[in-house]
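**Student:** pasting the structure only:
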């Protein structure tokens, strides 16, 4: 097992153990509140919504180059439900070698890599984050983080997915030949990935369609 694969395996295993053994055991009905939209706290709603948007960014990045031995799409699809728990295994099971043609139809790749789609995600996510920061109750969220396993794990998941974004953008740069340091945009949840995609749209399009 390569160093990269070992690191991702340890992160995945550590995250599972953390959620099981370290996260608080309380369950105050926050998930039910969010699903039913029963007046959830705006900051809580924002974080929950970001976890629904993050898988879209990984669908764009991973399915653009889905040509290795292990298919990327099941892991990207699973992240809509399980977040980083479903996504991390791809990074320690996959290999860097290309050994087949892309699994994803060219039409779907064009839709996923359409600039208007990226701009729409960027604008909607920006509005979502501004709403959460301005209207949310940070004291309420901090208390929920301390007492609720769901909120606690959800918050950690957001940070893990953000870290994965940085790595995946760097991986995308290697695939598409982008030479700048724009992979650091991944530190800004979802929005940064869209900025990277728009900023490097021409170079990526040439590589993807070529």
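**Tutor:** Done, it's in. Treat the numbers as computed from the prediction; the structure is a model and nothing was measured.
**Student:** contacts, neighbours, all on C-alpha from now
**Tutor:** OK.
**Student:** distance of the nearest residue to residue 201 once chain neighbours are set aside relative to residue 36?
**Tutor:** Residue nearest to residue 201 in three dimensions, not counting chain neighbours: residue 115, with 7.4 Å by C-alpha to C-alpha, 6 or more residues apart in numbering. Going from residue 115 to residue 36 by C-alpha to C-alpha, to the nearest Å gives 33 Å.
**Student:** compare neighbour counts for these two and give me the winner.
**Tutor:** Higher neighbour count among residue 115 and residue 36: residue 115, with 16 against 10, using other C-alpha atoms under 10 Å.
**Student:** show me the residue at the heart of the protein, geometrically.
**Tutor:** residue 54 (3.5 Å; C-alpha atoms, centre = their mean).
**Student:** my guess is residue 67 contacts residue 100, does it?
**Tutor:** Yes: contact criterion C-alpha atoms under 8 Å: residue 67 and residue 100 qualify, at 5.3 Å.
**Student:** ok, structure two:
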């Protein structure tokens, strides 16, 4: 119940802020999104290009944890992970509100989970994110970005979405570490306190999942006795 209240309140507050209190939509917003999506980046601030593409990496980072966490949940994780590619934290927050603590992974890894659990996936995501961060920081115009952040709802909300996804990742991190037998609090806080690069480092260094078969009825009875 506590998680429902906390994450539900954040979700509702983010929606209200995005549509009521954020700067207004600009007439060229649709054209900007279209150009960003199709790679027509001429004349666009590299900081905005980098941020837009990083917002496509965040859902992949979350997928590397969500699909594994969803194995032990009543609600499937894939709809939320899929929607997060379009709406970011707006899709992740409802999942966090309704999920239950889940520190075990039962059964065999599917082909998708094997890919998401692979350190190679973490390396590829880290490489892509590092290139984008370096490009944005070295080529971007901060003055122009701040001005657009203050006047464009799309840029404003996308920036806040990045911050919120960074803030929310620890809500899944603890159980994912427990499933792997990783009990070092320093790792938890190091990953949690470094936006983007912390979770990426975790995907590279985390211990691979062990496949655990569900207990039979007789085994469960003998353990309880």
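**Tutor:** Received the coordinates, thanks. None of these values were measured; they are calculated from a predicted model.
**Student:** aligned counterpart of the residue nearest to residue 201 of structure 1 in structure 2, please.
**Tutor:** In structure 2, the residue paired with residue 115 of structure 1 is residue 119, using TM-score structural alignment.
**Student:** picking that back up, more neighbours, residue 67 and residue 100 of structure 1?
**Tutor:** For residue 67 of structure 1 versus residue 100, the count of surrounding residues by other C-alpha under 10 Å is larger for residue 67: 19 against 10.
**Student:** what about that one, which SS state?
**Tutor:** In terms of secondary structure, residue 67 of structure 1 is coil; the call rests on DSSP: H, G, I helix; E, B strand; the rest coil.
**Student:** that one: what's it in contact with?
**Tutor:** 98-103 (C-alpha atoms under 8 Å, 6 or more residues apart in numbering).
**Student:** hmm, back to that, need the contact list for the residue nearest to the centre of structure 1.
**Tutor:** So residue 54 of structure 1 contacts 161, 189-190 (C-alpha under 8 Å, 6+ apart).
**Student:** closest one of those to residue 10 of structure 1?
**Tutor:** residue 161 (15.3 Å; C-alpha to C-alpha).
**Student:** can you find the partner of that closest one in structure 2?
**Tutor:** By TM-score structural alignment, residue 161 of structure 1 lines up with residue 165.
**Student:** number of nearby residues for that match?
**Tutor:** 21.
**Student:** quick one: distance of stretch 10-22 of structure 1 to the chain centre.
**Tutor:** 18 Å (C-alpha atoms, centre = their mean, to the nearest Å).
**Student:** list the contacts of that stretch.
**Tutor:** 85, 88-89, 149, 153.
**Student:** identify the farthest-apart pair in those residues.
**Tutor:** 89 and 149 (22.4 Å).
**Student:** more neighbours: those two, which one.
**Tutor:** Between residue 89 of structure 1 and residue 149, residue 149 has the larger neighbour count (other C-alpha under 10 Å), namely 21 against 17.
**Student:** residues contacting the nearest residue to residue 76 of structure 2 once chain neighbours are set aside?
**Tutor:** Excluding the flanking residues, the one nearest residue 76 of structure 2 by C-alpha to C-alpha, 6+ apart is residue 70, at 5.6 Å. Taking C-alpha under 8 Å, 6+ apart, we find residue 70 of structure 2 in contact with 76-78.
**Student:** looking at those residues, which has the most residues close by?
**Tutor:** The most neighbours of any of the contacts of residue 70 of structure 2, using other C-alpha under 10 Å, belong to residue 77, which has 21 neighbours.
**Student:** buried ones in the single longest helix found in structure 1?
**Tutor:** Using DSSP state H to define each element, structure 1 has its longest helix at helix 149-176. Buried residues in helix 149-176 of structure 1, counted by 16 or more other C-alpha atoms under 10 Å: 149-158, 160-173, 176.
**Student:** what of stretch 7-24 of structure 2?
**Tutor:** Counting neighbours by 16+ other C-alpha under 10 Å, the buried set in stretch 7-24 of structure 2 is 7-8, 10-11, 14, 18, 22-23.
**Student:** what range does it cover in structure 1?
**Tutor:** So stretch 7-24 of structure 2 is aligned with residues 8-25, judged by TM-score structural alignment.
**Student:** that stretch: how far from the chain's middle?
**Tutor:** Taking mean C-alpha positions (C-alpha atoms, centre = their mean), stretch 8-25 of structure 1 and its chain are 18 Å apart.
**Student:** could you check which residue of structure 2 pairs with residue 65 of structure 1?
**Tutor:** Match for residue 65 of structure 1 (TM-score structural alignment): residue 69.
**Student:** how near is the nearest residue to its match once chain neighbours are set aside to residue 192 of structure 2?
**Tutor:** Spatially, and ignoring its direct neighbours in sequence, residue 69 of structure 2 is nearest to residue 102 (6.7 Å; C-alpha to C-alpha, 6+ apart). According to C-alpha to C-alpha, residue 102 of structure 2 and residue 192 of structure 2 sit 19 Å apart.
**Student:** so the two - more neighbours on which side?
**Tutor:** Per other C-alpha under 10 Å, whichever of residue 102 of structure 2 and residue 192 has more neighbours is residue 192, with 22 against 18.
**Student:** okay, and the more buried one sits in which element?
**Tutor:** helix 185-193 (DSSP states H and E).
**Student:** residues in contact with that helix?
**Tutor:** Helix 185-193 of structure 2 has contacts (C-alpha under 8 Å, 6+ apart) with 166-167, 169-170, 173-174, 197-199, 201-202.
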